[in-house]
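*Asks:* Attaching a predicted model along with its sequence, questions to come.
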Amino acid sequence: MTERIAVPDGGIWVRPSLERDDEVGLGWKLRHAPDSLSRADQITLAEIVDAYGYLLVQSTTEQRNRVCAAIRRHIHREQTND
């Protein structure tokens, strides 16, 4: 379930995979079945690494909080629509 989430500031973020998701996440594949990673999976993992650095080092607290809140709202809407 690798999808992208658009946030109000115009950014696009990779949707986090969660343990309760139906599909095996990229983290699991990377740890347990790295040979199964596609090129698209590798690109997504690179995006996640870049996003992590951006959130921790380059963004302000306010920017980080807005991005995290928008992603949480998106996931909450998914879960309540199921």
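*Replies:* Structure's in. What do you need? Numbers count the residues shown, from 1 in each chain.

*Asks:* contacts and neighbour counts: CA atoms only from here.
*Replies:* Noted.

*Asks:* give me the number of residues near the closest residue to residue 12 other than its chain neighbours?
*Replies:* Leaving aside its sequence neighbours, residue 12 sits nearest to residue 6 (C-alpha to C-alpha, 6 or more residues apart in numbering; 4.5 Å). Look at residue 6: counted by other C-alpha atoms under 10 Å, it has 15 neighbours.

*Asks:* I'd like to know which elements the top helix by length along the chain is packed against.
*Replies:* Longest helix in the chain, counting residues (DSSP state H): helix 61-81. For helix 61-81, not one helix or strand is in contact under the criterion 3 or more C-alpha pairs under 8 Å, 6 or more residues apart in numbering; DSSP states H and E.

*Asks:* here comes the other one, which I'd like you to weigh against the first:
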Amino acid sequence: MAYTSEDMRLMGGVPGQQLFIYRSEDEVATVVASGYFDQAVEDYNLDTGDIIVACSGEDMAAAVDLLVATNTDGTVTVVNGS
């Protein structure tokens, strides 16, 4: 599977520190892979320092992880802060 814009929602924040929730049946190992959230740069202006609460796995409830994004020229990497 892959990132789906409809599964991500902006919860709040200010530029440079936005908070998102993302729900996916992808396993957390897939969600944290480099490039997984690249399209979110265009969809949501995802940028360095933004935080993603990721609910992933079976029924989008197998794991909850707190991710911090880094955007380097449109390529997004995340660090799992859980």
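*Replies:* Sure, I can see it. These figures come from a predicted structure and were not determined experimentally.

*Asks:* Got a TM-score for the two of them?
*Replies:* Once superposed, the chains reach a TM-score of 0.27 (TM-score structural alignment, normalised by the length of the first structure), with 39 aligned residues with a C-alpha RMSD of 4.1 Å.

*Asks:* Look up how far residue 51 of the first structure lies from residue 43 of the first structure.
*Replies:* 12 Å (C-alpha to C-alpha, to the nearest Å).

*Asks:* What residues of the longest helix of the first structure count as buried?
*Replies:* 67, 70-71, 75 (16 or more other C-alpha atoms under 10 Å).

*Asks:* Give me the more crowded residue out of residue 43 and residue 51 of the first structure.
*Replies:* For the pair residue 43 of the first structure and residue 51, the greater number of neighbours falls to residue 51 (16 against 12), based on other C-alpha under 10 Å.

*Asks:* can you tell me the helix or strand for the more buried one?
*Replies:* For residue 51 of the first structure, the host element (DSSP states H and E) is helix 39-53.

*Asks:* In that helix, which residues are buried?
*Replies:* 41, 44-45, 48, 51.

*Asks:* Can I get the residues you listed in TSV including distance to residue 26 of the first structure?
*Replies:* Conversion of the buried residues of helix 39-53 of the first structure to TSV gives the following (distance: C-alpha to C-alpha, whole Å):
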residue	distance to residue 26 of the first structure
41	7
44	9
45	8
48	10
51	15
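
*Asks:* Check these and tell me the two furthest apart.
*Replies:* 41 and 51 (15.2 Å; C-alpha to C-alpha).
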